[in-house]
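Undergrad: Pasted the sequence and its predicted model underneath.
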Amino acid sequence: MSEYRMNDAAIELPAHFTDKTFHIFSVDRAGVGVFTFVVSRAPMEAGDTIDTFVKRLVSEMRKALPHFELKLQRTREVDGETAREIDYRWISDGAPLHQRQTVVMSPLAGDKPLAISFIGTCPKAFSPEWTEEYAKLVDSATLRRKDGPAFVSRPLDESTVGVVFVLHELNGTLYSLSGMTELFRHNIAEMFRDVSFYGATGAPLVMHPAPDAQKGWHAPDGREFLLWTADPRQHRSLSDRLSSVKVARGITGLSAVDDIRAYLSSVAETLPPSRGEST
């Protein structure tokens, strides 16, 4: 037996048991389930590829699900890993169900490969709203990988050079500022409410208290704050967030999403950033 750990408990699991964990999330409106999102895990067979696994999965669903109809199968990515998305319909208890399933192989796979599936379900059919919601959920997924060197966050003081980007999440406005000095001129109270920060390369930044004796952004309660580099394995880059931007303001030449996308691409080509750091 081996100890199997869950979020809130642990059990002694016999060796012949297989982990098929499910995480289920649902949206209800007026007592009716309109969208369900499930994350499941299933063991793959030795030598399986994502294609052979999905082919077998579809074959099994054809046999098990009444009136199963495969509508679409396509290639996509999940956190940089090649995945397959299948779109299908079937009848459950006399009612039609529409499902989308994106399947990716876990990067942790060793001798026992594991498939991770992201499954969205709607009664009857996916609306444009739930089509977009499902795509956003899958795009936001990050896969656990083998532990690498520990990420060490560092504070960026007022002398740090390079553009700073500030994204207001609620209204989708992205501001580009000439540097930390300009950023520090703004009221810090505005920066605690649904705001994300990015450095000159688009790498994520987070706001934390400044180290002892280091001058930072002065808050009304007397504390000092600075922006710190953030682990890109846990925070999305600005390039990955551009679809959320509705309005771009600030520096001349960075007043449109396409301008910012081109700028980030040019920076990536000419000056590859260290992980999570502003340049």
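TA: Received it, and whenever you're ready, just let me know what you need.
Undergrad: CA only for contacts and neighbour counts going forward, please
TA: OK.
Undergrad: just the helices in the stretch 101-250 of the chain please.
TA: Listed in chain order, the helices of the stretch 101-250 of the chain (DSSP state H, counting those that start in this stretch) span 128-139, 180-183, 238-241.
Undergrad: Any idea which of the ones you listed gets closest to residue 165?
TA: Taking C-alpha to C-alpha, helix 238-241 is the member of the helices of the stretch 101-250 of the chain nearest to residue 165, at 8.4 Å.
Undergrad: Now render the helices of the stretch 101-250 of the chain as TSV, adding mean neighbour count and distance to residue 174.
TA: Below are these laid out as TSV (neighbours: other C-alpha atoms under 10 Å; distance: least, C-alpha to C-alpha, whole Å):
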stretch	mean neighbour count	distance to residue 174
helix 128-139	14	19
helix 180-183	16	13
helix 238-241	16	10
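Undergrad: take the one below as the second:
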Amino acid sequence: MLSDENSLPISQQSPADRYHTNELSFALPSGLKDKTHHVFTITESGPSPFTLVISHSPIEIDDTLEEISKRLVLELGRSLQQFRTIQEPVAVEVAGQHGCRLEYSWMQQGVRMQQKQVCLLHEIPGKRQLIQIAGTSSVQGDQGLDWALRFEQIVATVHLRQPEE
């Protein structure tokens, strides 16, 4: 039985203590951090001309979107080849929540990649997390604009689930 001094053994946790995914739920031992990624692509295998990634990760109680977006831009600049911002972080509202949007590009194996990203703070009792929605495309020209529009359409339909949903 896994447990720690601040929690019940997994076998004694109530249904409300269960971690839920789209397909299942399970007892998540304390100490494990959820850094889930949902990845959506066009192709079954190999590189996809457009990828949508939705991720979330826990954040500190005093983290602000401004600080998080600045750190993100710095980290991307250090890790991506020929990184450049297309749009500096700007405030947006998504699903009734304060968020920020940024757009940037970089080179990956000789191909110019472009990404639009929206970051949201999602707070529910006892849990504060950063949700990142990123649309990445290697497509240039009109087809690239088509995927940029699809990303905007997806973001416009975002609805944040509450714990009881």
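TA: The structure has been received and is ready for your questions. None of the values given here were measured: they were computed from a predicted structure.
Undergrad: Now do the same for residue 52 of the first structure: helix, strand or coil?
TA: Classification of residue 52 of the first structure by DSSP: H, G, I helix; E, B strand; the rest coil places it in helix.
Undergrad: how near is the residue mapped onto it from the second structure to residue 103 of the second structure?
TA: Matched across to the second structure, residue 52 of the first structure falls on residue 67, judged by TM-score structural alignment. In this view, residue 67 of the second structure and residue 103 of the second structure are 17 Å apart by C-alpha to C-alpha, to the nearest Å.
Undergrad: Looking at these two, which is more packed in?
TA: Shown here are residue 67 of the second structure and residue 103; by other C-alpha atoms under 10 Å, residue 103 has more neighbours (20 against 10).
Undergrad: doesn't residue 119 make contact with the more buried one?
TA: No - contact criterion C-alpha atoms under 8 Å: residue 103 of the second structure and residue 119 do not qualify, at 11.5 Å.
Undergrad: if we can go back for a sec, mind putting the helices of the stretch 101-250 of the first structure in TSV, distance to residue 41 of the first structure included?
TA: Putting the helices of the stretch 101-250 of the first structure into TSV (distance: least, C-alpha to C-alpha, whole Å) gives the following:
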stretch	distance to residue 41 of the first structure
helix 128-139	15
helix 180-183	44
helix 238-241	26
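Undergrad: check which helix or strand covers residue 101 of the second structure.
TA: Using DSSP states H and E, residue 101 of the second structure sits within strand 97-108.
Undergrad: so how far is that strand off the chain centroid?
TA: Its chain's average C-alpha position is 11 Å from that of strand 97-108 of the second structure, according to C-alpha atoms, centre = their mean, to the nearest Å.
Undergrad: Where in the first structure does it align, residue-wise?
TA: So in the first structure, the equivalent range for strand 97-108 of the second structure is 81-92, judged by TM-score structural alignment.
Undergrad: Return the mean post-superposition distance for the matching stretch against the second structure.
TA: Its matched residues in the second structure lie on average 1.0 Å from stretch 81-92 of the first structure after superposition (mean C-alpha distance after the TM-score superposition for the first structure).
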